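[1] predicted model and sequence below, questions to follow.
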Amino acid sequence: MRVGTRRSLLARTQSGQVAALIAERLGVEVELVEVVTEGDTNQTSALASLGGTGVFVSALRDALLRGDVDVAVHSLKDLPTGSFDGIALAAVPPREDPRDALVARDGLTLGELPAGSVVATGSPRRVAQLAALGLGLEIVGLRGNIDTRLGKVASGEVDGVILARAGLARIDRLDVITETLDPIQMLPAPGQGALAIECRAADAVLVSQLREALEDPFTRAAVDAERALLRTLEAGCAAPVGALAEVAEADEPGDGHQVWLRAVALAPDGGVEMRRSASGPLADAVAVGERLAQDMLDEGAARLIEEPARKQQA
């Protein structure tokens, strides 16, 4: 079985982990096939100007549809929320810690960085939430792989960078983290920390095999709620929107598990923010996300979400 992956260290590592599980649980030989995406070759332009996080996905999906690979592994937060003809999201394995993490000079936390310190991130969501904290930090843009980003701190070019904790965990670099950020301070991107396993929708047997071997129902429900919120808000990577769903036992015995979803939409400069939450039965995870998004839209979230797009067009 050929498993398609991007060429970065993180992508190859997480795809290798999935490939090992496929080999073990399906009893097949597995080969990693590297695919270059536009997001990999262009390391300078902002993701929004390249068309959003989907630039990391399209080349792998094209390879699937051509038959060059049988399975593709993505960071789930990179997947556009709409369906894609001919491609099935076959499985979502157990999620890594979805929180954001700070890597700063001298072991400092966000609260310990002096006013005027330079913190780098390529995410409008992180920029807005950092600004909303009112710490007096200078926030600058950033692209590149994990080593490139960490090197900015090591060289003294910036005082800190913010990354997804899950990526550092997967390449065994948790030791560099100086603070894991509480979601109360910074809600992660929808789907952050989770992987998406895709294959051709016509390969019904393979879809079933992958789901049975790799699917985690609690992770699937959580990311379904987060992505339903993002889809209903019609927000892309340029919109400062964060969301995190968690699955817990219902308060009443016998009611099974519930999904609890928190979300935030912010003005690009963090000057205005809207934080809301909702919950519902596990089986209604998508409806929970859609309902919360609609409530936020009814309260004016669209004005916050549309602002980045207007600025980009200008």
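    Yep, it's here. Numbers count the residues shown, from 1 in each chain.

[2] C-alpha from now on. contacts and neighbour counts both.
    OK.

[3] can you give me the strands for the stretch 1-150 of the chain?
    Taking DSSP state E, counting those that start in this stretch, the strands of the stretch 1-150 of the chain run over residues 2-5, 31-34, 71-75, 87-91, 100-104, 118-120, 138-140.

[4] looking at these, spot the one closest to Met296.
    Nearest to Met296, of all those, is strand 100-104, at 23.5 Å by Cα to Cα.

[5] where along this structure do the helices fall?
    Chain-ordered helices for the chain, with DSSP state H as the definition, fall at 9-26, 38-41, 47-50, 58-66, 124-132, 146-154, 165-170, 204-214, 217-233, 285-298, 301-313.

[6] use this one as the comparison:
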Amino acid sequence: MLRERATRLQAGRRGGGTVSVIRVGTRSSALALAQTTTVANRIANSSGSEVQIVPIVTHGDTSTDSLSSLGGTGVFASALREALLNDECDLIVHSLKDLPTDAYPGLSLGATPKRADARDVLCARSGFTLGTLPEGARVGTGSPRRVAQLLERRPDLTVVDIRGNIDTRLGRVVEGDLDAVVLAAAGLGRLGRLDAVKSELLELSAWPTAPGQGALGIEVRSGQLDRVLASALQAINHVSTEAVVSAERLVLARLEAGCAAPIGATAVLDTGLFFLTATVYSPDGTRKITSSHAATPDSHSAPHLHDAAQDVSERVATDLLAGGAAEFAPLKVTT
């Protein structure tokens, strides 16, 4: 039904008719639909237009292979981007941690709403924490970064590669197949599941998460925004979030080409300073290198924050490379 309606709307657009519906493309998972619905409602309120959600199934949603074998979490973005370029929708909503840093011809980021909690959560049976899990406990994750962090802290754990939605992963803990799983707090919060088997929120100072985690990115066709949609995107864009996640992703862009490398990054704005810390791990968690830098933006306006993001990300990436990160982590260094 949604696809048929989108096709009719597309024909109207190409025929030169005035269309008041804004079509928002998204993955079809429960989490993607939940976070996209929030964005769609805000766009509707800001624009006064009707907003239609267009679910799109991606290869990453249907394949049971590990994310690393599929080429990283960017596998979720490609189908959405092609749908946008094919005029099946007017914008698409990504989890920014899943969005490749390489530019995609014809598309650009139109807005970055305010970030949710960027932390990871250990969801364990019997209230265990990472420190109290029994020796040899089975902990599930599909993230190379989380694998490395788990093995760094607890080399005695058995880390199990898993796929599936949040309910599927939590179900494996409830059923006893796994002792714990590591999930993103933002995803649990958006689904109203933060209290599900939760035992420990992992603080960013000791457990940095993926660049962009907790933030959403709204991608649009470059140079093709009408006035109403452009105004709505400007209204929901959060300048501080845009700046800090840009700094995190710029480190990722300098160090590697995909989203699956074992890298954690955290940028924050605090008392007029722009802080960025990033850590690169070896896949087995036995080695890591960390760099931190700060900048003082002239103001919290978008141009000055953008300059600060560029500055700190360049210095952090340079430190990581000089410290030998590329020698022990699967990075593809860019120049």
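    Arrived safely, thanks for sending. Keep in mind it's a predicted model, so treat the numbers as computed, not measured.

[7] please state their TM-score.
    Overlay of the two chains. TM-score (TM-score structural alignment, normalised by the length of the first structure): 0.92; 300 aligned residues with a Cα RMSD of 1.4 Å.

[8] before we move on, the earlier item: could I get the helices of the first structure in JSON lines, plus columns for mean neighbour count and distance to Glu249 of the first structure?
    Converted to JSON lines, those look like this (neighbours: other Cα atoms under 10 Å; distance: least, Cα to Cα, whole Å):
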{"stretch": "helix 9-26", "mean neighbour count": "18", "distance to Glu249 of the first structure": "28"}
{"stretch": "helix 38-41", "mean neighbour count": "16", "distance to Glu249 of the first structure": "39"}
{"stretch": "helix 47-50", "mean neighbour count": "16", "distance to Glu249 of the first structure": "38"}
{"stretch": "helix 58-66", "mean neighbour count": "18", "distance to Glu249 of the first structure": "36"}
{"stretch": "helix 124-132", "mean neighbour count": "23", "distance to Glu249 of the first structure": "30"}
{"stretch": "helix 146-154", "mean neighbour count": "16", "distance to Glu249 of the first structure": "36"}
{"stretch": "helix 165-170", "mean neighbour count": "20", "distance to Glu249 of the first structure": "25"}
{"stretch": "helix 204-214", "mean neighbour count": "16", "distance to Glu249 of the first structure": "23"}
{"stretch": "helix 217-233", "mean neighbour count": "24", "distance to Glu249 of the first structure": "11"}
{"stretch": "helix 285-298", "mean neighbour count": "21", "distance to Glu249 of the first structure": "14"}
{"stretch": "helix 301-313", "mean neighbour count": "15", "distance to Glu249 of the first structure": "30"}
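
[9] identify whichever of the ones you listed lies nearest to Pro93 of the first structure.
    Proximity of the helices of the first structure to Pro93 of the first structure was assessed by Cα to Cα; the nearest stretch is helix 204-214, lying at 5.2 Å.

[10] by contact count, what packs against that closest one?
    Other elements packing on helix 204-214 of the first structure under the criterion 3 or more Cα pairs under 8 Å, 6 or more residues apart in numbering; DSSP states H and E are helix 9-26, strand 87-91, strand 195-200.

[11] what is the shortest one packed up against?
    Going back to what we said before, that points to strand 87-91 of the first structure. In this structure, strand 87-91 of the first structure makes packing contacts with strand 195-200, helix 204-214, judged by 3+ Cα pairs under 8 Å, 6+ apart.

[12] CSV for these, including distance to Leu292 of the first structure?
    Below are those laid out as CSV (distance: least, Cα to Cα, whole Å):
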stretch, distance to Leu292 of the first structure
strand 195-200, 24
helix 204-214, 28
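
[13] out of these, which comes closest to Val223 of the first structure?
    With distances scored as Cα to Cα, the stretch of those nearest to Val223 of the first structure is strand 195-200 (10.0 Å).

[14] residue range in the second structure corresponding to the closest one, please.
    Strand 195-200 of the first structure corresponds to residues 216-221 in the second structure, going by TM-score structural alignment.

[15] figure out how far the matching stretch is from the centre of its chain.
    Between the centre of stretch 216-221 of the second structure and the centre of its chain there are 12 Å (Cα atoms, centre = their mean, to the nearest Å).

[16] what does stretch 242-261 of the second structure give?
    Taking mean C-alpha positions (Cα atoms, centre = their mean), stretch 242-261 of the second structure and its chain are 11 Å apart.

[17] same thing with stretch 38-51 of the first structure?
    From the chain centre to the centre of stretch 38-51 of the first structure is a distance of 16 Å (Cα atoms, centre = their mean).

[18] would you reformat the strands of the stretch 1-150 of the first structure as a markdown table and include distance to Asp224 of the first structure and mean neighbour count?
    Conversion of the strands of the stretch 1-150 of the first structure to a markdown table gives the following (distance: least, Cα to Cα, whole Å; neighbours: other Cα atoms under 10 Å):
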| stretch | distance to Asp224 of the first structure | mean neighbour count |
| --- | --- | --- |
| strand 2-5 | 23 | 25 |
| strand 31-34 | 27 | 18 |
| strand 71-75 | 14 | 24 |
| strand 87-91 | 11 | 20 |
| strand 100-104 | 20 | 25 |
| strand 118-120 | 29 | 24 |
| strand 138-140 | 31 | 17 |
